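Asks: Give me coordinates for this.
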Amino acid sequence: MPVAAAADSRARAIDQFYHTAWTVREGAPGQVTALAQTSDGYLWLGTQTGLYRFDGVTFEHYRPREGGDFLASSVASLYAPPSGGLWVGFRYGVASFVEGDRATHYAASSGLPTATIYAIGGTPDGRIWAATFNGLARLDGQRWSLVGASMGLPGNRARNLSVDREGRLWVATDQALAWLPRNGAHFELATHAVGRVNRIAEAPDGSIWVAEADGGVRPAWAGDSPPEDHGPSLNLSSAGLLFDRDGALWMPTLGDGIRRVPRVSDLPRAQIEASGTAAQRFIERDGLSSDYLSAVIQDREGSIWVGGSRGLDRFRVSRLLPAPLSPGASDFALVAAKGHGVWVGTKNRPLTRVDATRVQPGDFPEAITAASRDREATWLAGPHGVWRLKDGMPERFASLPAEDYTGVQAIVGDGKGGAWLSINRPGIYHYTEGAWVYDPMPAIANDPAPLVLMGDSRGRLWMGFARNTIVIRDAGHDTQLGPSDGLAVGNVTALLENSDAVWVGGELGIGVVVGRQARTIVTRGEPLRGVSGLVRDARGDFWANTAQGVARIGAAHMARALQDSAYRPPVTLFDSLDGLPGTPAQFRPLPTAVVADDGRLWFATTSGVVSIDPADVPRNPLPPPVSIRSITTDAGNWPVAATVDLPAHTERLRIGYTATSLAMPERVRFRYRMEGIDTRWRDAGTEREAVYTDPPPGHYRFRVTAANEDGVWNEEGASVTIVVAPTFFQTPWFVLICMLLAFAALWLSFYVRMRRMEAQLRARLHERHAERERIARELHDTLLQSIQGLMMRFQAIANRVPADQPLRIAMEGALDRAEEALVEARDRVRDLRGHAGESFALDVALVELARVYATEHTVPVLVHAAIDMRDMDPLARDELYGIAREAVHNAIAHAEASRIDVVIETEGTELVLRVRDDGRGIDDAVLRGGGRAGHWGLRGIQERAQAIGGTAAFASRVEGGTEVIVRAAVDRVFPSRARWWRRWYG
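Replies: Below you'll find the model as predicted:
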């Protein structure tokens, strides 16, 4: 399997691993008796109080949802088959197989011996074996049976078992250590000279090692070669055995912490005492959760897990390797040593040479607060003077130039055998020609003491000051750079030359100086702060010691940022999770980062020194398994299944998920998406819960993916289908009903509006009729009565004139014309007062009208009605009656007609009223003008037709006469005959 560590971890001491402890205070269970990791990445903990699983963040007390609860609680053994699932062995003869949320239980009824199950294992042929107090048991189908004696295995008890990489089953009994060949049917004895074996492990070379209950760890079988050729016997009492992937042996103990032997095969063949140097020791005083340990495994990412009486511990290879310095050291001044490693000087410990895994303490007791190395010498400076290293030993160079100083800040050689020195007082000192020369540097007013010094390849001296100031001294000439030149890094605490550019580190980030111009390099994400060390590795990548941690920026990215001021290079950050202790010093000793001759990078912090090989950075290539753990709403918790049905009124939906990357779970990143709600992936960062408020009803698919600490994504991730039921008012039927009701309400409002408008129209018509009747009354009671009286007086006067007199004839003619005018006036009054709708249907009224006209004017008026008019609208009846009466009157008065026909019929959906005569017709000019001047008959006909929604047309017929044609909708004239929707509209 791929592993997280790129280098051989055996080069590290046990205290150089990144160690994390989880105790009961952090939620871990106590009394851990067994550990296993299943194929889904979960770490399982068997305890005396039940079964737990751990995703790197949360401990969960596991109880199956299907198959019933466990038949026992005290777990004795765990086995995770490669195909998935977990076997759990309990005390007193109970075993269970766990797969997802379902558990299958086995007890005495299934043939399992009623005794403690010490170990469970599976062979490549698919058989499951159990080592019990009553012997070796095998599962056949759903039945267990004891098979030890029948397969040639001696002994009455099986204390432990293990399966090696060749598929052999190893079993330790109370009498022997034996192995069963792959697909074999009979055991073979490994040796009879064994004690009470309680643990079995396979070494990387294939040899089998055992831990004996009476004390001692040793190889017990090595095929055809003697076991002792594969390692010595270790006089150690061990409660477990584990050879990690690099071959180191880990041994938990019952009361003495954890022991580790990095290279067992390299140990002397003689027996090794427990107090010797062979076994490294890590105990509770070093941070272990407990000294009483009983289980150890290595997970798929390479971390070592140890379980004990008080919790759980993890040891993993960190990217940053801590230097094994003596405790209590502080204020580390670093300088590269020749060949490999670095010299570390402190204020309170002797000068020490440190390699990746080794320390060479020296006997030089002086405190060192500044160091540097050039082509000529390695310089060291402290409270009591300046030294140069010669053949690995400090040689006094000079005393300090002042006695009342408060600290040496920086030192660098001048390339001519002398040195430049900065102490915490104004100015700078130059040792030349056997003496110190003081330069007060009056041009630097803000802070006259440089914090950092660097000599470049052109022989210039670079001095970095506080508050954005750099001074470049070249052959006695000083060039000052500041904020006006683009320098904006705050206090200058690091300088690095690279070709024609000088990179600058400060409290506000990283800058670069090219020529006389400076600018800041803005990185992606959080800006870098507190940069106190800058180096480049062999590949050209930049490394910075910052307040956030050790930052790496690729060479190509930095080159692009140098050319494009808008480009933001990405940063890889190594922080406390990678093994970085403390934070880098901000003032002294400086610099805090150096490159060793072997290419290894070293960084100093306030709490220690770490190193990293930039060509061999450990990387985790395994995508983390992702799973959905919980689905919760305001109504409660719902079992996680392929499809989860949620009730209506789901107001708040919480989906818990996790990824089982156990190396650095703190850096696992998630993204999720609810298909049907989210239009894109949501970046959840390290959050392990998605929350949706008031999800609408529907079918959704929730997907979540995760990436490990190195950005390796599990693109498949995990998913679940969520079905949110609708409420009754969210169903399509309810929406349809609401739409129908809304349409009905709109329809009703429109109907009411139309009825109201119709009522208003009727009121106006009634007002008009009332006004016409009033006018008719006034005309009849005043004008006509007065004219009648005048005619009677005039007739009386005419009667006095003799009949044969011309005057009498003239007066009679005038009276005749007055009589005609009076008749016509009475007809007009009758028209005003006439209302055919009060008593008669339209056809009856027209017949009566024809009779009256025929009697008075001797002109036959023939009425032909082809339809039933009993349910005609009264207003429409009045208007049609008025139109017919006006047309008949006009024909009698003006057309000199001898016959008038009035016809009412239907044509399609229209009612047609025709009034035609055989008179002299109407002039075209009169038709175009809408009637004669001063006459309103034709216009009145048109207005009456429009009042009932119809039209009126006038035409002179070819055979002579005039025809008036009025058309109106039948639905308008006869509302009761209209279709139901037309009746609604009115």
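
Asks: Please count neighbours and contacts with C-alpha atoms only from this point.
Replies: Noted.

Asks: what are the ranges of the strands in the stretch 651-800 of the chain?
Replies: 652-659, 669-675, 682-685, 689-693, 698-707, 713-724 (DSSP state E, counting those that start in this stretch).

Asks: relative to strand 669-675, how tilted is the last one?
Replies: Note on geometry: by axes from the mean of the first three to the mean of the last three Cα atoms, to 10 degrees, strand 713-724 and strand 669-675 are set 40 degrees apart in direction.

Asks: between strand 713-724 and strand 698-707, how big is the angle?
Replies: Here the directions of strand 713-724 and strand 698-707 differ by 160 degrees (the same axes, to 10 degrees).

Asks: I'd say residue 287 and residue 23 touch.
Replies: No: using Cα atoms under 8 Å, residue 287 is not in contact with residue 23; the gap is 11.0 Å.

Asks: When those two are compared, which one has more neighbours?
Replies: residue 23 (18 against 14; other Cα atoms under 10 Å).

Asks: what's near enough to touch residue 913?
Replies: Going by Cα atoms under 8 Å, 6 or more residues apart in numbering, residue 913 touches 880, 884, 902, 903, 904, 905, 964, 965, 966, 967.

Asks: For the comparison step, fold the sequence that follows:
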Amino acid sequence: MWLLISFTSKMMALDPNNRITQYAHSAWRLQDGLFSGAPHAITQTKDGYVWIGTQNELLRFDGVRLSKWEPPAGAQLPQSRIWTLLASRDGSLWIGTDSGLAHWNKPELITFPKVDGHVNSMIERQNGEIWFSRVQRFDQSGGICKVLGERIKCYRKPDGIPLDTANALAEDTSGNLWFGDSSIVVRWNGSSLRAFSPPALKGNLSDGVTAIAGAPDGSVWLGFAIRGPGLGLQRVVNDVLTPFVTPELDSSTLIVNTLFFDRQNCLWIGTESQGIYRIHGRTVDHFGVSDGLSSNFVDAFYEDHEGDLWIATSGGIDCFRDLRVASFTGREGLPMEEVDSVLASRDGTVWAGGPENLVSIRGRHVSSIQSHKGLPGNQVTSLLEDHAGRLWVGVDNSLFIYEEGKFRIVTKQDGSQVGFVVGIAEDRNQNVWVETTGPRRCLVRISNLKVQEEFPEPQMPAARKLAVAQDGSLWLGLLSGDLARLKANELDIFRFKNSSTPSMESMVKEIFITSDGAVFGATSFGLIAWKNGTQRVLTTRNGLTCNAIYSLIADNQGTLWLYTQCGLVGIPNAELQKWWSEGDSSLQLYSVGAADGAQPAFVPFEGATKSPDGSLWFANYSGLQTINPANIRGNPIPPPVHIENVIADHRNYPASDTIALPANTIDLEIDYTALSFANPQKVAFRYKLEGRDKTWQGAGARRQAFYNDLPPGHYQFRVIASNNDGVWNERGAMLAFSIAPTWYQTRAFQAACVVLAALIVWLIYRLRVRYVAKSIAARFDERLAERTRIARDLHDTLLQTIQGSKLVADDALDMPSEPIRMRKALEQLSRWLQQAGQEGRAALNSLRGPVTSADDLSDALKRALEATPHDSLATTFSVHGNIRQLHPIVRDEVYRIGQEAIRNAHAHSGGTHLDVQLRYMDDLSLRIADDGPSATASNFSEDKEGHYGLKGMRERASRIGARLTIAGNAGCGTEVCVVVPGGIAFQDAGESRRSWLKTLLGTGKSRRRKS
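Replies: Reported below is the predicted structural model:
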């Protein structure tokens, strides 16, 4: 359950030093739905949590969230109705119920089932012992009991205790125990006792003594459930019960439920139907339902670590805390609803002016001079105390001096009224300067109680406020938002760029001069200032919470206090000096906001003053507000910080030391708190998730941290907090948790991925190396193949032709005497040399294109036959099948094989006939056969040394995937046959396969059916 503390009312009192103080009061009532039953007890454990016991449950409160406490699994309280709570010094919580006692020592709950009856009260003695009182139901073991470890020892009549039951229980400063029942009160030191039996209790059937409190001065106060002489509230003095009687209170008239001494030694009295009384010395304050208290039936008090006072009533829980700014309004005796000016005189009297009233305040005493009852008019305007202690008062359109209870009017030289006074000041020459607004604006100088000079507008610029500097110069706060100085009858105007056309919005609302001669003006656009010729404007850029300033005053420490639209702001003198040297600097300011009691508003005349005790007073139309900066008690206690809950993917986890979250945890919420109750709204947080956040994350007042992108791993969450005065708990709280990885997020899987990635990189590298090596080898092979091809071409063409030419030449040289034969030989030699040239050029051209032309293979073979000698062999050439387009490389290689075979037959066969057959079937085949008589298989097994014809034929056949066979038998000739598969040889082989596939799939049948 979430709460937002709201201050429903304020309660005025005198503090122990007789200073006016005021409590902010917040209440949580039964009808708010926060409690299922009336609260009976309240306490605060060492960890900072506030605990509330009600009729039906035990609640825990952190200042913002109120939650029901649940016992640990397998344990339970003796009874759900809680009557009393005790937070012991060891940090544990003692719980007194309607049917027994329990001890919560986190994380263990210990119950004492043998303790029968209603536990009324519990104390922790100075020696650390835990004692409690009870009302028995079944056993008669005694009404006063002590805790001994995990057992209980009770005391009764055989032990010298004259009581079977006991209501209240307390210890005085001497270590004596005090307790009582319906008829007597006992003081016991463990061995002897003293009994007090007020006569009025004889025959009493009620609770009798209901509350006992030991005072710091050693005295003891007793509260009774019955009012009357000797009862109500009594103080034990010299073993005699005496009432407390003042003009405000006769304690015998009270019906007391509870008593409590706070840290200021004030006694708080909770009554049955009269609310709360507070006693300090002889001063008595009262708070009741009319002041905002949730009920006049008060059950319990508790003062927390920061000094806030908690009250349990039948209607709810109330909390009082001392406000830094106290308000003085009609509730405190101010007789008017509007305050327009305020002035503190040297004798400590605070004067307040407004409609039909001039009010004087001294402490709690308020007196008023009302219109037509001594006040010479209706509206009180400006106020001034002069050097002689006389009070100058502007009333309506006149100016009066109030002295010895009488008003004396001050008029102009012609006897007319001075006018409507809006500003007034006195210089060191005892001249009183007055700024009036009508019938026309005018600055008036008064000396010896008479008007001496007038400076009307426009001779003098229209002003609203006046102030006198130590050098005697008069400063004016102008309607235009500027400052003006009148010195030795010379006027200087200092204009500020943010000022505008004269109006109520732009005017200087207040002017103040500090001891070092700095002049400050309150405006709606910031704080304007002049010092030694330097002008400055202080705004939100320099750290102000807002620019609109209503009034200002300096305290005894030199701090300048601004009454602004958004609160009271203090500027220390050191920060002011820093601002004068560096106009753009950001200042460290002291802020007092609405939660501290500040309720600023603009007033038309004197809005601020300082009383002799150092208190600052501010008028805010509806009343007065006061603060004494010297007495501001800062909150030095850093708030305890706790991590309360962890929610991961909508599942709650207890905030233990270490939390193991499952894999794939996405949404993570961490709830934390800081236990400062002085002003929970001003508690600020910072947190950091180590392993995720590099710096501290400012969370403001937010009490949750959210993460939705955390990878698996171990984390430490740290949170720190500051209280309402900016005091940080740097230690804070820490929570360690881990998020488990999924199988693919484990280190083993990640290591395997790394190894696999390295292996893939290595394989890619190896494949790349192999590819590069193969590419280099391919280039080498290509170069070698090209060289081999050129060698084959040279052997099959040029060298063969040259060899044939040599044979012709040799034949001619054998018969030099036959000219005709010589001529034929030379002609043949010429043709062959011509052919050798052509073949050489063809070899060169083959490096750039096909060896043969684009003509058919059959034509090329015919030319090869025609180029051979015709006198040795008779040749026949035949082509079988339809001529088809051949692949150029296949055509070239088959041609070279055939050319080599033809030349070999002419050169080596020794036969008479050569047959060449070219077949275009499914495959391409070429057959060359002769009828030479001397051929044997061994002649074709390998080339002779220096001859590469057969090797070249095999290499060419292998290059195009052909099958080459060379067969020869003695007497039968030699046959060379090369067969090239059709898929390799023919360029239209792919189309043929597609046609065959279509036929196989039925496409051809469809066509035939269509035809």
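
Asks: quick revisit: CSV for the strands of the stretch 651-800 of the first structure, including mean neighbour count?
Replies: Shown next, in CSV, are these (neighbours: other Cα atoms under 10 Å):
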stretch, mean neighbour count
strand 652-659, 20
strand 669-675, 21
strand 682-685, 14
strand 689-693, 15
strand 698-707, 21
strand 713-724, 18
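
Asks: want to throw these into CSV with distance to residue 488 of the first structure?
Replies: Below are these laid out as CSV (distance: least, Cα to Cα, whole Å):
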stretch, distance to residue 488 of the first structure
strand 652-659, 42
strand 669-675, 34
strand 682-685, 31
strand 689-693, 41
strand 698-707, 36
strand 713-724, 38
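
Asks: nearest to residue 787 of the first structure, of the ones you listed?
Replies: Among the strands of the stretch 651-800 of the first structure, strand 698-707 comes nearest to residue 787 of the first structure, with 89.5 Å by Cα to Cα.

Asks: so where in the second structure does that closest one end up aligned?
Replies: Matched against the second structure by TM-score structural alignment, strand 698-707 of the first structure falls on residues 713-722.

Asks: element containing the aligned partner of residue 597 of the first structure in the second structure, please.
Replies: For residue 597 of the first structure, the aligned position in the second structure is residue 612, judged by TM-score structural alignment. Under DSSP states H and E, no helix or strand contains residue 612 of the second structure.

Asks: In three-state terms, label the residue lying closest to residue 897 of the second structure once chain neighbours are set aside for me.
Replies: If the residues on either side of it in the chain are set aside, residue 897 of the second structure comes closest to residue 953, at 5.3 Å by Cα to Cα, 6 or more residues apart in numbering. With DSSP: H, G, I helix; E, B strand; the rest coil as the basis, residue 953 of the second structure sits in helix.

Asks: For residue 898 of the second structure, see how far away residue 953 of the second structure is.
Replies: Taking Cα to Cα, to the nearest Å as the measure, residue 953 of the second structure falls 9 Å from residue 898 of the second structure.

Asks: and what of residue 218 of the second structure?
Replies: 140 Å.

Asks: neighbour-wise, which of these two wins?
Replies: Using other Cα under 10 Å as the criterion, residue 218 of the second structure and residue 898 rank with residue 898 on top: 24 against 11.

Asks: how would you label that one: helix, strand or coil?
Replies: The three-state label given to residue 898 of the second structure by three-state DSSP is helix.

Asks: Distance check, it against residue 589 of the second structure.
Replies: Per Cα to Cα, residue 898 of the second structure is found 111 Å from residue 589 of the second structure.

Asks: Tell me the counterpart of residue 570 of the first structure in the second structure.
Replies: Mapped onto the second structure by TM-score structural alignment, residue 570 of the first structure lines up with residue 588.
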